[in-house]
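Visitor: Here is a sequence with its predicted model. Questions after.
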Amino acid sequence: MKKILFTLLFSCLALFYLPISSVKADTGDDLVVKFNELQFTVNDYNISNPEVIYSKSGFTEVATVIDSDTGEVVETIELIPDLSRATVSSHTLRRSATFARTTVQLSVNIELYNNGSFRQINSVQGYYLGITNSITNTYIEGQNINVWSPNGYPTTSIKYAYNGTLTAAISSSGSAQVKAELLGAGFTFGGTIGGTSYYRVPFNQNGTISLY
């Protein structure tokens, strides 16, 4: 596999924003991000030269994926750990992709059993797909989301897949700059109804969360 360029972020506010030196990523057909507890595999990239910047915000591990050809942030992948140190613990993984300053976020909560060198995923306790911030009034049409284990539980890996259409609604007399930004980010104009113009872009993302 071709190794991704690694960039470590340093900040004078070290207690709040620290580089992660123990995680890594490889890319071939897939992007594989290895956090301290879990591994996140992305199967749907269409960028040829991704760069991954690792950081730590508080106790949350963060991998920011950048398109090196354009310098644009493609998405962020985060692991929010359970700090209880219990044998059975709960960890949350988030994948946040941005379209024209509108962010679609997948959140998956995993119950992990950890006893010495033995680990397993006991269950998926919940998952959610939503919009965390947006350039204008935006919602998801035709949302589908599924998180599952191909081999039942307990397991060492689970699959996830989600898709839908991101729809931005803006007054037909609204900002020309916002409309241009939507079109530049891959949205297509879907017509005007009652003075409101609609711009849409489909998304279809999938991958694997696993132990390693």
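Guide: Received, thanks. Residues are numbered from 1 along each chain as shown.

Visitor: Only C-alpha atoms from now on, for both contacts and neighbour counts.
Guide: Fine.

Visitor: unless I'm mixing things up, D67 is touching E75, no?
Guide: No - when contacts are counted by C-alpha atoms under 8 Å, D67 is not listed as touching E75 (9.6 Å).

Visitor: And the two? Which one has more around it.
Guide: E75 (19 against 16; other C-alpha atoms under 10 Å).

Visitor: take the one below as the second:
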Amino acid sequence: MTSILHISASILGDYSASRDLTAEIVAKQVALYPGASVVVRDLVDDALLHLSPAHLAVFQGAVPASPELGQDIAQGGAYIDELFAADVIVIGAPMYNFSIPSQLKGWLDRVLVAGRTFHYTVNGPEGLLPKGKKVFIASTRGGIYSGASPLAALDHQESLLTAALNFIGLSEVTIVRAEGLALGDEAKATALSQAKAEIDAIRA
């Protein structure tokens, strides 16, 4: 049975374009793989603590200093388990100040772990996630950052996320992008319509 991991990171709730698009992508995947199971991770509701010296002490063998810290570290381990279990990973990634939300960066900090999701070899780092997993990123942003845009050099959103995923072995990444969402109602409607058409065209 196909397992789908659905990750949301927007703080906008029902007003979020990335949440809207990830829901569409998940629905498309369920239609393509009837009977698929879906695990939902809302990184806003499920926010982890920022990494701290106390975290590093536990990673090096110390006992967690508090139940809260122990639960937080266990949650980070669950994120890795979910990645390994998923056949399809759907990530909502809005652009906040030229990059990804801090909640999504926190998720990356917990799943990029040497010895678990990648390791170093004589030929450089190598991802440890099994081959063949599909990743879909719903990328949303207020301005235009793609192609020949003068703002292209400020895109540390898609570039960071795809680089991190590639680093741990997730190389089959499809980006569904809706940009220019802050350029007026017509521009927003057009961008979302185009993104949803791309989603509809996805095939197994």
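Guide: Yep, that arrived. Note that the structure is a prediction, hence the values are computed from the model and not measured.

Visitor: What would you report as the TM-score here?
Guide: With the length set by TM-score structural alignment, normalised by the length of structure 2, the two chains reach a TM-score of 0.23; 85 aligned residues with a C-alpha RMSD of 5.9 Å.

Visitor: which residues of structure 2 fall in strands?
Guide: All strands of structure 2, identified by DSSP state E, fall at 3-8, 37-42, 88-94, 118-121, 124-127, 134-141, 172-179.

Visitor: quick one, which of those strands is packed in tightest?
Guide: strand 88-94 (a mean of 26; mean count of other C-alpha atoms under 10 Å).

Visitor: how about a markdown table for the strands of structure 2, with distance to Q194 of structure 2 added?
Guide: Listed next are those as a markdown table, based on distance: least, C-alpha to C-alpha, whole Å:
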| stretch | distance to Q194 of structure 2 |
| --- | --- |
| strand 3-8 | 21 |
| strand 37-42 | 25 |
| strand 88-94 | 17 |
| strand 118-121 | 35 |
| strand 124-127 | 33 |
| strand 134-141 | 12 |
| strand 172-179 | 8 |
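
Visitor: among these, which is nearest L192 of structure 2?
Guide: strand 172-179 (5.7 Å; C-alpha to C-alpha).

Visitor: and the closest one, what other elements does it pack with?
Guide: strand 134-141, helix 185-200 (3 or more C-alpha pairs under 8 Å, 6 or more residues apart in numbering; DSSP states H and E).

Visitor: of those, which approaches Y79 of structure 2 most closely?
Guide: strand 134-141 (15.2 Å).

Visitor: quick check: angle from that closest one to helix 185-200?
Guide: Angle of strand 134-141 of structure 2 versus helix 185-200, following axes from the mean of the first three to the mean of the last three C-alpha atoms, to 10 degrees, is 180 degrees.

Visitor: just the angle between strand 134-141 of structure 2 and strand 172-179, please?
Guide: Using the same axes, to 10 degrees: strand 134-141 of structure 2 against strand 172-179 is 20 degrees.

Visitor: What is strand 134-141 of structure 2 packed up against?
Guide: Judged by 3+ C-alpha pairs under 8 Å, 6+ apart, strand 134-141 of structure 2 is in contact with helix 17-32, strand 88-94, strand 172-179.

Visitor: so how many other residues sit close to the residue lying closest to Q39 of structure 1 once chain neighbours are set aside?
Guide: Of all residues not flanking Q39 of structure 1 in the chain, S210 sits nearest, at 5.1 Å (C-alpha to C-alpha, 6 or more residues apart in numbering). S210 of structure 1 has 17 neighbours, counted by other C-alpha under 10 Å.
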